[in-house]
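Asker: Whatever this is, show me its structure:
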Amino acid sequence: MSKEYNSALQARVEQFLKNKGISQAKAAPMMGISQTALSQYRRSMYDNGDIAALESKLEEFFRTQEEQQASTERAMPYRSTQDYIPTSISEDVCKLIRYCQIEKGMVIIHGDAGIGKTKGAEKFVRENPAASVYIQATPSIGTLGNLLKVVARALKVPESRNKLDLMLSIREKLEGTNKVIIIDEAQHLQLRALEEIRAWADPNPITGQPGVGIALIGNTEVYARMVGKQEARFAQLFSRIRMNRYYSTRKVTSEDVKALFPKLAEDGKTKELTFLHGICQSKWGIRGAVNVYNNAVNNEDISHEGLYGMARTMGIGLV
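Answerer: Modelled structure (predicted):
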């Protein structure tokens, strides 16, 4: 077993930690090694381990980093420099959540996938971190007990195995605040979970304190369940809806597309923009169009032919 250390690689590790401003504990899993191994390697004390194998992992990590950086630099002129690109839908979602916060009660934000609903919610949370509780529901979070645990953790409420105690602690934490609870992918919530959170939007009958805003975001199932065949079961929920808003891919505008793909707009690439607009208004939505464009950028061909070919390769059509 070799006891020789690659001093240049060790220096690169040190430079990486300095440039990223991250701790050794955070860097180690990124590099695919243990914190102990990284610590010993940095001090040239990894003599009981396989130095060659460890350095091979580090070289692979830095090689991948270089390739990712090169890809990012190549794509930079073709992509927006903004983290958030305002579109008519995402901006409307953000405003609707603000309405929910101010007016209390529940709002239902639903519609087609990949059109900016989550982006609008993320913008609201970034701008209002103290007033927002954002949760992305999954099938496992959809039960009452699990939802209470996730909300409690977000509110820094001590978790309890007793659902009643946990619910009371959450209500106490929320009362008198201007918080808004935003639950994305809300179609995963089970009826008991929905019934519980709707109570958070109600005023306290004893203190008179108003409830908080509840914004449910998801596909149309989350709203259809309340007004369809099971309307009687959801009557209490339905009566508390202050507003519901349906968003379709058909509502994506040409101005939205220009904002999403500024390089094409700057270069007057009308044909390319029209093609991507078609994808945006199809079942693939904005997300599909962005994926096609990004892959075409990586393929170094954002012409109409390049976009069309990439869409075909990805199995994305305009239907």
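Asker: make it CA atoms for all contacts and neighbour counts henceforth
Answerer: Will do.
Asker: Show me the strands in the stretch 101-250 of the chain, by range?
Answerer: Chain-ordered strands for the stretch 101-250 of the chain, with DSSP state E, counting those that start in this stretch as the definition, fall at 105-111, 132-136, 180-184, 213-218, 241-247.
Asker: got those as JSON lines, with mean neighbour count and distance to Asn291 columns?
Answerer: Supplementary listing: those in JSON lines, determined by neighbours: other CA atoms under 10 Å; distance: least, CA to CA, whole Å:
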{"stretch": "strand 105-111", "mean neighbour count": "25", "distance to Asn291": "20"}
{"stretch": "strand 132-136", "mean neighbour count": "19", "distance to Asn291": "22"}
{"stretch": "strand 180-184", "mean neighbour count": "25", "distance to Asn291": "21"}
{"stretch": "strand 213-218", "mean neighbour count": "27", "distance to Asn291": "21"}
{"stretch": "strand 241-247", "mean neighbour count": "16", "distance to Asn291": "20"}
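Asker: now the other sequence, so there's something to compare against:
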Amino acid sequence: MEMENVVALSPSSLAYQTDILMQVNAVLESKSLSAAQLAKEIGVSPATLSQVLKSKYPADPTAVVDRLDKWLRLRQEKTATPIINPGFVMTETAKLITSDLTYAQVTESIVVIFGSSGVGKSETLREYKRNNNNVWIVTASPSRSGLTECLYELAMELGLDDAPRRKGPLSRVVRNRLRNSEGLVIIDEADHLDYPTLEELRILQEETNIGMVFTGNNKVYTQLTGGRRNEDFARLFSRIAKKRGLHKVRQSDVRAVASAWKISGTAELNLMHQISERPGGLRLLTKTLKLSAMYATGGTITVAVMRQAFSELESNE
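Answerer: Modelled structure (predicted):
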């Protein structure tokens, strides 16, 4: 019996493009994601995506269709992975952080959360924002440690795209936006902030009656107090209603992550504890599990698979 000749379709061919567009439209019709989110994931404007999907794009759609093809293939690879990434895990530490964030927002207070990298602070902040109204997160950095840049970053987070760049007018528009919002402003990596910026944020919190949370590494509390309770920092220090230090990954957190990933073997749990004790803690552990899920066969993450994934991540450091 003669084998049929299989002709690969060219990415620029009409049949190829029609097939890709039909698959994408089927995904959108399933309501598993929005067209706006898809446009963001493939890096085109929503208007461009809409025109291509409706075959009304005025230019050659080949480049956009190629992006859609790559997106579909990645989606299929994720679907083919039998192990489901549970996403955010509400660990014991995450519960404590969530409680602190709630306290700050409800009581309109200043809270400081500081500790080692990789205990789950930033992930919990993002999860809290997803689940609550009027929560804004700004991440400080060396380039955003000064007063004007920090305020402008906050203005962007508040949706004030046309905010002025001079600190006086900028402070006023931010203050007007926050007043009576019953919101919560979170400054992550707050150890980067200088003293004038900290003072401006303190005054902003008082004038608008919002909650404010400063988070960062173990230096953040020292930064907020000037290393000691001196007169320069007394006004800020006296207004810190609550502080929490998180200095290591809890064993209960690792067990919660294992349960979420449906891992129960003693050897696997022991290895997870060992990984969580390395620099990066839960962040490194989660990266290891995500890579392990790609290597696992039969829907099971074993010690051997975890070691392979961890070794590969370690070699890339």
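Asker: picking up where we left off before, save the strands of the stretch 101-250 of the first structure as a markdown table, and put in distance to Pro86 of the first structure too.
Answerer: Compiled in a markdown table, the strands of the stretch 101-250 of the first structure are given as follows (distance: least, CA to CA, whole Å):
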| stretch | distance to Pro86 of the first structure |
| --- | --- |
| strand 105-111 | 17 |
| strand 132-136 | 20 |
| strand 180-184 | 19 |
| strand 213-218 | 18 |
| strand 241-247 | 15 |
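Asker: Of all those strands, which one comes closest to Lys18 of the first structure?
Answerer: strand 132-136 (32.1 Å; CA to CA).
Asker: So which elements touch the closest one?
Answerer: For strand 132-136 of the first structure, the elements it packs on are helix 117-127, helix 144-155, strand 180-184, judged by 3 or more CA pairs under 8 Å, 6 or more residues apart in numbering; DSSP states H and E.
Asker: Name the residues that touch it?
Answerer: For strand 132-136 of the first structure, contacts defined as CA atoms under 8 Å, 6 or more residues apart in numbering pick out 124-125, 150-151, 154-155, 179-186.
Asker: repeat that with 7 Å
Answerer: When contacts are taken as CA atoms under 7 Å, 6 or more residues apart in numbering, the neighbours of strand 132-136 of the first structure outside the stretch itself are 125, 154, 179-185.
Asker: Please enumerate the helices of the stretch 201-319 of the first structure.
Answerer: 221-227, 235-238, 254-260, 262-266, 270-280, 285-298, 304-314 (DSSP state H, counting those that start in this stretch).
Asker: According to the alignment, which residue of the first structure corresponds to Ile110 of the second structure?
Answerer: With TM-score structural alignment as the criterion, Ile110 of the second structure lines up with Met106 in the first structure.
Asker: I'd guessed its match sits against Arg242; true?
Answerer: Yes: Met106 of the first structure lies in contact with Arg242 (CA atoms under 7 Å); the separation is 5.6 Å.
Asker: aligned partner of Trp188 of the second structure in the first structure?
Answerer: For residue 188 of the second structure the amino acid is Asp, not Trp. Applying TM-score structural alignment, one finds that Asp188 of the second structure aligns to Asp184 in the first structure.
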